[in-house]
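[1] Requesting a structural model of the entry that follows:
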Amino acid sequence: MHELSIASSVVEICAEQAHGARVRRVTLEIGQLSAVMPEAIRFCFDVCAKDTAVEGATLEIVEIPGQARCLACGATLDVEVPFGQCACGSEDLELIAGQQLKIRQMEVV
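    The predicted structure is shown next:
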């Protein structure tokens, strides 16, 4: 379960950036194509935050839908998997959204 190491890294980064302050809220962006399970991150986050400046913080997860650009016709299309076919028939797609995993913001007190 790679979500445990991801959650651990998020907690570590947030605690480090808080410079001793308590972290009240963390907002993560998780792309639907990132192969990261939001519910697993949510569970692991609380476990990893125990006894840190992040303990008790609210975790908000924003799921970013997958999108691709057709390299043949330039159209943008929604994708649920990292491949697909454009309405023009081309399968030559460039993923442009949905792969990210990033800390969008953090609130401290």
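
[2] Only C-alpha atoms from now on, for both contacts and neighbour counts.
    Noted.

[3] and the most centrally placed residue in the chain, helix, strand or coil?
    Closest residue to the average C-alpha location of the chain: Ile30 at 2.0 Å, with CA atoms, centre = their mean. For Ile30, the assignment made with DSSP: H, G, I helix; E, B strand; the rest coil gives strand.

[4] another one to check against the first:
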Amino acid sequence: MHEMSLAVGVLQIVEDVAQRDGFSRVTAVRLEIGRLSSIEPEALRFCFEEVVRGSVADGARLEIVDTPGAGWCLHCSETVAIGALYDPCPQCGGYQVQPTGGTEMRVMDLEVA
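    As a prediction, the model looks like this:
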């Protein structure tokens, strides 16, 4: 389950920012997770709750912002919405679609006390 290592990475970011900016409590973490990222949000939520115990983010609310998938079709030269990697272009039906959005995961912001 790669969500556990991702949760550990998010906690590391939170702790680094807390140390740099001098706060001792995080009440919420907002993550952007793309639909094409191969990350299971509920598994990440479970892992996050486990790894933050005893840290500055203990008890913090995890907010997940879902980002839709997008791609550039090489055949029809259009930016199109895609629901999964390797989906065909909804415009022309071709399979030469390069993902351009929805593959990311990033910490958007923190709520601190």
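
[5] rewinding a little: my read is that the residue nearest to the centre of structure 1 contacts Ile64, right?
    Yes - counting by CA atoms under 8 Å, Ile64 is a contact partner of Ile30 of structure 1 at 6.0 Å.

[6] joint contacts of these two?
    Common contacts of Ile30 of structure 1 and Ile64 (CA atoms under 8 Å, 6 or more residues apart in numbering): 98, 100.

[7] Alignment lookup: the residue nearest to the centre of structure 1 to structure 2.
    Structural correspondence for Ile30 of structure 1 with respect to structure 2 (TM-score structural alignment): Ile33.

[8] repeat for Val81 of structure 1
    So, by TM-score structural alignment, Val81 of structure 1 is matched to Ala84.

[9] Could you do Gly66 of structure 1 as well?
    Gly66 of structure 1 maps onto Gly69 in structure 2, by TM-score structural alignment.

[10] What of Leu93 of structure 1?
    Leu93 of structure 1 maps onto Val97 in structure 2, by TM-score structural alignment.

[11] Grab the longest helix from structure 2 for me.
    Counting by DSSP state H, the longest helix found in structure 2 is helix 2-21.

[12] From the contact counts, what lies against it?
    Packed against helix 2-21 of structure 2 by the contact rule (3 or more CA pairs under 8 Å, 6 or more residues apart in numbering; DSSP states H and E) you find helix 41-51.

[13] What is the mean deviation of the helix it packs on from its aligned residues in structure 1?
    Here the mean offset of helix 41-51 of structure 2 against structure 1 after fitting is 0.5 Å, by mean CA distance after the TM-score superposition for structure 1.

[14] what helices or strands is that helix leaning on?
    Counting by 3+ CA pairs under 8 Å, 6+ apart, the packing neighbours recorded for helix 41-51 of structure 2 are helix 2-21, strand 61-67.
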